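In: my questions concern the predicted model and sequence given below.
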Amino acid sequence: MLEMLRKYRTPLLVICLLMTALLIYSSRLRKQPQTTLFEKAILQLASPLQRGFSTSMRSLTGLWQHYLWLIDTQRQNDRLLEENRRLQGQLDLVREFQLENQRLSALLSLRERLTIPTLPARVIAEDATSLFQTLIIDRGTEDGLHEGLPVVVPEGVVGRIIRCSARQSRVLLATDASSAMAVLVQRSRARGICRGRGQSLTLDFALLREDIATGDTIITSGNGGIFPKGLPVGTVSHTQTNDLDLFQTVTVTPAVNFSRLEEVLVMLDTVP
């Protein structure tokens, strides 16, 4: 195609110039009140060309207007997308404020129910590995904290402080293998010791004769000198008995979802 255009470039250019001159001349003749036979012949010859030219111009004009419309539509779409992103960001921020307000309201409600003074704190780091189950909070000795203080949330027991610096404290979670607390079964009042097992708890020293069933709620007994009585610890998820053993095997699911902790309450005193 390009070779053909190069080959016939001059004839094509001459034809285009002649057609252009013919169209210009015919347009001038249409404005004259009288025309000769020759001029009428020119007008008749140029009429199809002029109609084709007018049609082409209308098509080109329409295409150009459509192109401009598309450009304007694209700009409007870009503006709308940017506005949508901005509003979505604001909505996410509002939702986050609402969720935080719900959590803080629940902490405030728990704080009002407890008889022991408490201090709210934020979780700033976690270390829930296979070896240790701990987290870091943003309160320390400058805030009056010290080792051994219990940490709770509205759902139940979190753990106890095992190390303090000026502005931070490390909390040993109830699920850590070295954690133990005196508890009782809320329904039957059976007593035992809850120990951490990584992701779950076990109720140790529960005698075979004790009435313990799946679904029972485990709460702190108030013994042991750390946690006050009545705090939720977990729910019995499995029990097993063996006539040859003295104690039952009881598995407890923690009341607290330790992977989602953001704010906690530190109790500023322990049970005497």
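Out: On my side now, so go ahead. For clarity, every value in this text was computed on a predicted model and none was experimentally measured.
In: C-alpha from now on. contacts and neighbour counts both.
Out: Will do.
In: and E262, how many neighbours does it have?
Out: Residues near E262, counting by other CA atoms under 10 Å, number 16.
In: so how far is P232 from it?
Out: Distance, E262 to P232, using CA to CA, to the nearest Å: 19 Å.
In: got the contact list for the closest residue to A180 other than its chain neighbours?
Out: Distances taken as CA to CA, 6 or more residues apart in numbering place R195 nearest to A180, at 4.5 Å, with adjacent residues excluded. Applying CA atoms under 8 Å, 6 or more residues apart in numbering, one finds that R195 lies in contact with A174, T175, D176, A177, S178, S179, A180, M181, L201, T202, L203, D204.
In: ok, structure two:
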Amino acid sequence: MPSYAGPAPARPADIAGTLRLLGYLALGVALIVLDHRGGWLKQIRGQAELVTQPLWWIAGLPGRIGNSVHDDAATRTRLSEDNRLLRNALLISGARLARLQSAADENERLRGLLGAVERGQLDVQLAPILNIDLDPTRQRLVLGAGSSAGVRMGQVVIDAGGVLGQIIEVKPLTSTVLLLTDPDHAIPASVARNGVRLVVYGRGGRLELANIPLSSDVKVGDSVVTSGLGGRFPAGFPIGTIAALRPDDSRAFLIGELSPAAQLDRGREVLLLRVDRAAPAPANAAAPASAEPKPVPPAPSGAPR
């Protein structure tokens, strides 16, 4: 057996490590004591935090950017949804406003019809417009009232402005109006200012005065009304206003362009006149609808017939 040689001798490296450890421990104890008494390490830590603060800010930048992008996306989505709801609400409000405006315009037209009836003390009936045909060669209206509602052939049709035309066809539930502007229509008229007798012709969408003598006292701006001649249209109802005068091809007569008094291209209702054709109507009243003429009383016996 080998003889006991005792503990191994310490190596220089172990001794140096032990000495360094003891030195570190002594330094740590000294720093703890000094910091506890003077607090100068606290100041060093504060300065170190100021130095490392930009590093912490840079380290947290990706997280903050991600949160900002998420918040912006959520805000954009919310704003987009709010804009969609607001656009829908705006469209609905616009539709309601347009409907209310249409109702207001229709009420205004109806008040105009009522005013014309009250001013002229006319016996009329209201008839709705079902269809309209404004072809240049065919100017007609189809009304939602027929023989079952008392509509008769030849009745005069008016609106709040003046004469529209006359009934040319009657069915049980509907009737057809020949407008003044139809090429087949002509109406005896006179100038309201001086009573000059004229004839108004339809020219497919417009009205025209033909064969006006050069010596006639007719001017642009004169109002033209029904003359009552022919017994179809009562006298004194507005037809239109002379907008222009020009000589015809022969240079012997004038031709007048007439602006219609009635609203031929708008409105939903018209009036059918039921008053006596023989009774004159005021010039500022709307066009009346014709009624049957009163019977002529028999002549006394012995009187010439």
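Out: Structure's in. What do you need? In this text, all values refer to a predicted model and were calculated from it rather than measured experimentally.
In: ok, now how distant is the residue nearest to A180 of the first structure from V183 of the first structure?
Out: 10 Å.
In: where along the stretch 101-250 of the second structure do the strands fall?
Out: In order along the chain, the stretch 101-250 of the second structure carries the following strands (DSSP state E, counting those that start in this stretch): 124-135, 138-143, 156-158, 163-170, 175-179, 186-191, 197-202, 207-213, 223-226, 238-247.
In: in the first structure, what residue corresponds to V270 of the second structure?
Out: Using TM-score structural alignment as the criterion, V270 of the second structure maps onto V264 of the first structure.
In: that match and A121 touch, don't they?
Out: Yes - using CA atoms under 8 Å, V264 of the first structure makes contact with A121 at a distance of 5.4 Å.
In: among those two, which residue is more densely surrounded?
Out: V264 (22 against 19).
In: tell me which residues touch the more buried one, please.
Out: Counting by CA under 8 Å, 6+ apart, V264 of the first structure touches L107, P120, A121, R122, V123, V151, V152, V153.
In: aligned counterpart of L87 of the first structure in the second structure, please.
Out: Using TM-score structural alignment, L87 of the first structure lines up with S93 in the second structure.
In: count of neighbours near that match?
Out: Around S93 of the second structure there are 12 other residues, counting by other CA under 10 Å.
In: a strand runs through it, doesn't it?
Out: No - read with DSSP: H, G, I helix; E, B strand; the rest coil, S93 of the second structure is helix and lies in no strand.
In: if I look at the residue in the first structure that N107 of the second structure lines up against, how far off is S130 of the first structure?
Out: Structural alignment (TM-score structural alignment) places N107 of the second structure against N101 in the first structure. Applying CA to CA, the value for N101 of the first structure to S130 of the first structure is 33 Å.
In: and for A41 of the first structure?
Out: Per CA to CA, A41 of the first structure is found 101 Å from S130 of the first structure.
In: same check, this time on L149 of the first structure
Out: Relative to S130 of the first structure, and taking CA to CA, L149 of the first structure is found at 24 Å.
In: out of the two, which sits in the more crowded spot?
Out: Counted by other CA under 10 Å, L149 of the first structure and S130 do not tie: L149 has more neighbours, with 19 against 11.
In: the second structure: which residue goes with the more buried one?
Out: Using TM-score structural alignment, L149 of the first structure sits opposite Q155 in the second structure.
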